[in-house]
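Asker: after the sequence you'll find the predicted model.
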Amino acid sequence: MTAAPPSPVPVDPGTLHAVAAGAYYDPHAVLGPHVGDGAVTVRTLRPLADRVVVVTADARVEARHEVDGIWCALLPGTAVPDYRLEVVYGEWTTTADDPYRFLPTVQELDRYLVREGRHEQLWQVLGANIRTYPGQLGEVRGTSFAVWAPNARAVRVVGDFNHWQGATHAMRSLGESGIWEIFAPGVDAGARYKFEILAADGSWRQKADPLAKGTEVPPATASVVVESRYEWSDDAWMADRSTRDPHAGPVSVYEVHLGSWRQGLSYRDLAHQLTEYVLEMGFTHVELMPVAEHPFGGSWGYQVTSYYAPTSRFGHPDDFRYLVDCLHRAGIGVIVDWVPAHFPKDEWALAQFDGTALYEHPDPLLGEQPDWGTYVFNFGRAEVRNFLVANATYWLEEFHVDGLRVDAVASMLYLDYSRQAGQWRPNQYGGRENLEAISFLQETNATAYRRTPGIMMIAEESTAWPGVTAPTSAQGLGFGLKWNMGWMNDTLRYLREEPINRRYHHHEITFSMVYAYSEHFVLPISHDEVVHGKGSLYGRMPGDHWQKLAGVRALQVYQWTHPGKQLLFMGQEFAQQGEWAESRSLDWYDLEDPAHRGVQQSLRDLNALYRATPALWQLDHTPDGFEWLASDEAGLNLLAYVRRGVDTPPAVVVVNFAGVPHEGWRLPLPQGGAWREAFNSDSEVYGGSGVGNLGRIEAEPVEHYGRAWSTTIRVPPLGAVVFVAESTTEPSPRAETV
């Protein structure tokens, strides 16, 4: 009796129709190779094809059309061979690989870690990742796509490679992980794509990839497959970074908006021009306002839609790597602004990603930020927290970034941030603290410092929340540094006053030392202080042109010698007269005025002095590093203090915010001996009036302000002088009292 010929593995008609429409949750269960009845059934979805042939190393097997573009062929035997598909459309024949013959690219361990919120290299699993596989018919190269969309009914990839018709690239659900996956042979770097998601309500929506490593140039919104081929040249920097504590070293930061520093530059242009400028100016770090992709340039990058993609406005992600690499090879650290506090509501991005509140909190009292018209992340959901924690790691590891400045931390910490009574929901204990956001920040900081030693995590936090820079082991948030917004507000408010009135506001300029050691601080004069009608630093200073420039120079000496690290926004280093606008370049033409060049030279020399004088930064975070010499000279608008380091000569700073010089003012000194006038902001080289002390002073054994040593000096108008001791010893004085 002759055996019946093998039959294809059966599939019910309803499932076939759903698969043909790209609306089935497990297309791999139907398409691709399946062993049964002594043969291998191969099904493939090739709409509009006239003929399909399955080609192996040993045979060519004609497929027959079943339904709605699904073709079926039977291969002999029970072992699945390597095969390709020869597809005929009229007079055109093409050979393609079958995306449905590959095993899942997201392994069980990866799925477990995603569910638990513990996948610290999430970008290697989700998103678009190029992979290669060996085969009897040759190596297969393509892109694996994976996306988290747990409430979707179906997901498919649309892009250049399938004419934006996704049925032929429907993804399979990987069960309770909520991940959907497919490997697409032949899809290579540069391909544009989106995920097309079938929501529970039956509607389809096209979404950019949350973990896209590249994007189209805005306003276009597609994601782009990226393969990095960059070879780093900063090995020495990275090796050194891992062994040192940057919080204990000199930190003077130049804050930059890449699009308006000099308009029209690419990442590679900036790599040369910005690096050369920052190196010349002597800053230790640059801080880049957000570079993650954002659709609206006027948001300055703070409305992020692709958290894993450097903005394509300035080039490829490898071009951004080149920028970081060049800065590192010049000895300059790179800090990037990071925005986990909120995200915009653009329908093609993260908002309502799978038809539900997925990344955002479903409760509008917790999931919306009224100030900015944005959504707030659901910090308590494991997968969302994982998305953000891994994103921090991604910038630090993949782009060698040396620090993240975390934006709008206060908005995360408080449930009632910018909300009136009845517009917020208390936590489980009835308080206003966002316990889930606190836990998220602690995890982010702990993970970043553990995985990438030598980096900095910096909080922009505007309240008196305790323990922002305390370690997580002590229930702190675990940041390394915090922006000192109080210092910034008090200082700028004081300087807005006419010099004759400053005596009545003296406490504003000294108050920062009351709390200077409550956290580890950065002193910021950031972009927020020179925009939206606030004017530039130059414009906020009272007086005529000379007085304004002198005021800027004096402020910068006060900032650079005050305990804490320093940050200055671009353009303020040469006292740009106009307010900053992201739509135009800095007012570089101001430097045609020698007086503005003087401010620039002053800051260049100040940076050099700062880096060469450990007393100005070694003990920034301990009271041992600072002591007042004269804090109550309100009538003179004058401050004097000493900065100390470890086994290094101390530095004495005198700052005069009065519009007149003080001749013969007696300066108390912490020790005897000679002192070098290391810096004078009133030097004629900087455009000042030249009131100085002939480069050197000598301590006298004359008691003053409780000090055994003192001397008389000339204090310049709207100026600051820094004296550095010529020895670290303190000779025993025979004091005279005055």
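Answerer: Now that the structure is in, tell me what you want to look at.
Asker: please count neighbours and contacts with C-alpha atoms only from this point.
Answerer: Noted.
Asker: ok, now which ones touch the nearest residue to G571 once chain neighbours are set aside?
Answerer: With sequence-adjacent residues excluded and distances taken as Cα to Cα, 6 or more residues apart in numbering, G571 is closest to L586, at 6.2 Å. Going by Cα atoms under 8 Å, 6 or more residues apart in numbering, L586 touches 260-262, 570-571, 576, 580.
Asker: can you list those in a markdown table and add distance to Y449, secondary structure and neighbour count?
Answerer: Below are the contacts of L586 laid out as a markdown table (distance: Cα to Cα, whole Å; DSSP: H, G, I helix; E, B strand; the rest coil; neighbours: other Cα atoms under 10 Å):
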| residue | distance to Y449 | secondary structure | neighbour count |
| --- | --- | --- | --- |
| S260 | 32 | helix | 18 |
| W261 | 31 | helix | 20 |
| R262 | 34 | coil | 18 |
| M570 | 28 | coil | 23 |
| G571 | 32 | coil | 26 |
| Q576 | 37 | coil | 25 |
| W580 | 34 | coil | 26 |
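Asker: would CSV of those residues with distance to E176 be doable?
Answerer: Output for these, formatted as CSV (distance: Cα to Cα, whole Å):
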residue, distance to E176
S260, 46
W261, 48
R262, 49
M570, 49
G571, 52
Q576, 57
W580, 50
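Asker: out of the residues you listed, which is nearest to V646?
Answerer: Comparing the contacts of L586 against V646 with Cα to Cα picks out M570 as the nearest, at 32.2 Å.
Asker: return the member of the contacts of L586 nearest to D624.
Answerer: M570 (32.0 Å).
Asker: ok, structure two:
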Amino acid sequence: MKKPADRQQIDAEIQLVTELRHPEPHRVLGIHPDGDGVVIRAFRPDAAAIHVIPDFGGRISMEHRKGGVFEARLNGRDQVFNYLIEVEYPGGKVFTLRDPYSYTPTLGELDLYYAGEGRHEKLWDRMGAHLIHHHGVAGVSFAVWAPTAAGVSVVGDFNSWDGRLHTMRRMGASGIWELFIPEVGEGTRYKFEIRPNGSGPAMLKADPFAFRTEVPPATASVVHDLRRFTWSDEKWLSSRGEGVPAQKPWSVYEVHLGSWRRVVEDGDRPMTYRELAPALSDYLKRVGFTHVEFLPVAEHPYGPSWGYQVGNYYAPSARFGHPDDFRFLVNHLHEEGIGVIVDWVPGHFPKDAHALGKFDGTALYEHADPRQGTQPDWGTLVFNFGRNEVRNFLIANALFWIEEYHVDGLRVDAVASMLYLDYSRRAGEWVPNRWGGRENEEAIAFLRELNEVIRRKHPGVVMIAEESTAWPKVSQPVSEGGLGFHFKWNMGWMHDTLRYFSKDPVYRQHHHNDMTFGLLYAFSEHFMLPLSHDEVVHGKGSLYGKMPGDPWQKRANLRALLAWMWAHPGKKLLFMGGEFGQHAEWNSDRSLDWHLLEDSGHKGIQTLMSDLNRLYKDIPALYDADSEPIGFQWLQPDAAASSVFAFIRRSRTPGRHVVCVANLTPIPREGYRLGFPRVGTYVEVLNTDAATYGGSGLGNMGQIQTEARPWDGQEASAVLTLPPLSVLWFSTGVPASPAISATEPSAAEAPPERLLSSA
């Protein structure tokens, strides 16, 4: 027989329950052995009457004890039992429900231990809201980390958003609060009502681990079952780990989901995930990209942030559909042979009241000191990477997108802002590390742990750093002192190249070094060459708009830029619209200008892009030694007076190579001698001045014959025609682009006076 509970102690605990400050309300509420029987208590502050309906039959009245706590005692029973409670409210409304306080915890000791250690690699399986069967009853288990809170409740559609009805229990010293609520179903909206320790009103917070959200600007979390979607991309997943990423072709098309293509006839709304699936995959296959990279898909409160201020790290944006609709999009892309990369933002998060900031009334996910915890550039908060639970939240999130949404890579945003304590801060506005330096040791350790975990668990997935400084070994393994990324965006190449191409050709000879300098460090990292969304917003203009000259010259310059980029060492990334010469600067609230493809000049740019991607994938010399000095050799790096550049791309397979030559003035150059590695026939596999691309049609009639005359340090050479504002590729044994004509060249699309107009 259990000794009856001390009534005075129980009264004190009931008082805490009514004040919503009890750390373990299950100790008071629910069913408990007591003396020679059991006691059942329920907290329903507005109830007129409550009855207990035991599973063995009968109906027992509960006595109102204090402040909305009702109690019933059953003597002569030595075992607890299942029951329902029937709650009657003034006016006669009656609700019959299972008592959430009659259930044991849904979290185990190992979960709490690994979460506290920061080593729970499937943390999302235990935290947040999960549809489960607990003791044979269907419902939702809720769990949230709020270590300093005085009390936490689950509120939602199921309890009229009343924080008094479902207070949670604190799981020991873990700081995690837990509650199983029976009969809550999928699609239910909810939040956590958190009462800070000390003064201050209760806060309504979205679930940090919510798998689904309302459509912004609404901010509630939504119960979602991750187990319902059926994948069919096994073939893709089983093959993506084959080979070494640095030795594969990567041609990445960067997409903003809301503005790639909009449905004009339906209020100019964005396409949904399911609408995008066939349209985007068909387009990517036609133009030949190997991967698509989405700007952040995680839910975000402010649309114009483009997703870079994340409010819900575990939920795809509801703006474009249901979470399983995003899975459908990824699955469809995989079935069509296209990889999926997602932008991921672990450096900072917004200050919106419903999000992570001051989550339990204290600086929980962020640093308390604003010199460490705020990001002045973006008005956001910075994650506290020194806290186990925060590192675990982020590393588990990276794994979540890989395991639950099958993404093939994460492009980590704003890595430089994470690495440096003084990033965008003046003297006195930042806190040095323990050695007095500016390096953020906690963030460095986090990035290394993150990349090691991903490499260990998912060897076919790539991690890409947007890192704009000279930090060493960003893309080298952690075992070699690196950060462990697979690729690093080459921001220096991007700035130098765009600066050069933006110059009128008459001045380019004075900026020749912009095009050659990047080769001094091209093999220090595994680089990806980005012409990203950042280069076509905020007054920077489109890629087409950056090009000098009249419309014909702008298109010719853009074609030359793309072919130069696709021949240059480094993987490729191009923001949407650049592949056909979008005129306007990118606007996230409107569609790309697809009507431009009705113009033959813009259609020609798109055709060139398709040929570039086809040849790039067909010719290993263009990609398999991207990060190795053996993969590149200058032929003519110093022809500044004529603005000509020429180099060889070599494959890891001996003897296989491509010769690339660029004439970046509008002056055609006849009789131009260039060195080649061997005597024989070379196919002109690409000519950006081909008439099909919108060019003048000058060229070398599809092929050349080299002679045994040493030139440019090579054993052979040939005399070429270099068309205006063009890039040519020559190779052996590779079919030419269909656009390259073997007939007599013509200048039908551009009269000679135009070609010479800015000479």
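Answerer: Yep, that arrived. This one's a predicted model, so the numbers in the text were calculated from it and none came from an experiment.
Asker: got a TM-score for the two of them?
Answerer: TM-score of the superposed chains, computed with TM-score structural alignment, normalised by the length of the first structure, equals 0.96; 720 aligned residues with a Cα RMSD of 1.6 Å.
Asker: could I get the full set of strands for the stretch 201-350 of the first structure?
Answerer: Counting by DSSP state E, counting those that start in this stretch, the segments of the stretch 201-350 of the first structure that form strands are 204-207, 223-224, 252-256, 285-288, 292-293, 306-310, 333-338.
Asker: any chance of the ones you listed in JSON lines, plus mean neighbour count and distance to L537 of the first structure?
Answerer: Supplementary listing: the strands of the stretch 201-350 of the first structure in JSON lines, determined by neighbours: other Cα atoms under 10 Å; distance: least, Cα to Cα, whole Å:
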{"stretch": "strand 204-207", "mean neighbour count": "20", "distance to L537 of the first structure": "43"}
{"stretch": "strand 223-224", "mean neighbour count": "26", "distance to L537 of the first structure": "40"}
{"stretch": "strand 252-256", "mean neighbour count": "24", "distance to L537 of the first structure": "15"}
{"stretch": "strand 285-288", "mean neighbour count": "24", "distance to L537 of the first structure": "19"}
{"stretch": "strand 292-293", "mean neighbour count": "26", "distance to L537 of the first structure": "28"}
{"stretch": "strand 306-310", "mean neighbour count": "26", "distance to L537 of the first structure": "30"}
{"stretch": "strand 333-338", "mean neighbour count": "25", "distance to L537 of the first structure": "22"}
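Asker: out of these, flag the one nearest G422 of the first structure.
Answerer: The closest of the strands of the stretch 201-350 of the first structure to G422 of the first structure is strand 333-338. By Cα to Cα, the value is 30.3 Å.
Asker: quick one: the residues in the second structure that the closest one pairs up with.
Answerer: Per TM-score structural alignment, the counterpart of strand 333-338 of the first structure in the second structure is residues 339-344.
Asker: the matching stretch against the first structure, how far on average?
Answerer: After superposition onto the first structure, stretch 339-344 of the second structure lies on average 0.5 Å away from the residues it aligns with, using mean Cα distance after the TM-score superposition for the first structure.
Asker: name the residues that touch that stretch?
Answerer: 290-297, 330, 333-334, 407-413.
Asker: about what we covered before: what's the matching residue for the residue nearest to G571 of the first structure over in the second structure?
Answerer: L586 of the first structure maps onto L592 in the second structure, by TM-score structural alignment.
Asker: helix or strand: which one has that match?
Answerer: Per DSSP states H and E: L592 of the second structure is located in neither a helix nor a strand.
Asker: for E753 of the second structure, same thing?
Answerer: Assigning secondary structure by DSSP H and E places E753 of the second structure in helix 752-755.
Asker: ok now that helix, how far from the chain's centre?
Answerer: 46 Å (Cα atoms, centre = their mean, to the nearest Å).
Asker: and what of stretch 243-262 of the second structure?
Answerer: The answer for stretch 243-262 of the second structure is 12 Å, by Cα atoms, centre = their mean.
Asker: measure that stretch end to end?
Answerer: Terminal residues of stretch 243-262 of the second structure lie 37 Å apart, using Cα to Cα, to the nearest Å.
Asker: quick one: contacts of it?
Answerer: Under Cα under 8 Å, 6+ apart, the answer for stretch 243-262 of the second structure is 268-271, 284, 289-295, 306, 320, 462, 486-487, 526, 532-533, 571-576, 587-592, 613, 616-617, 623-627.
Asker: contacting residues for D712 of the second structure?
Answerer: Taking Cα under 8 Å, 6+ apart, one finds 635-636, 674-676 in contact with D712 of the second structure.
Asker: what is the neighbour count of H511 of the second structure?
Answerer: As a burial measure, H511 of the second structure scores 17 neighbours (other Cα atoms under 10 Å).
Asker: hmm, I was thinking of K488 of the second structure
Answerer: K488 of the second structure has 27 nearby residues by other Cα under 10 Å.
Asker: what strand or helix carries the aligned partner of it in the first structure?
Answerer: Counting by TM-score structural alignment, K488 of the second structure lines up with K482 in the first structure. Using DSSP H and E, K482 of the first structure maps to strand 481-483.
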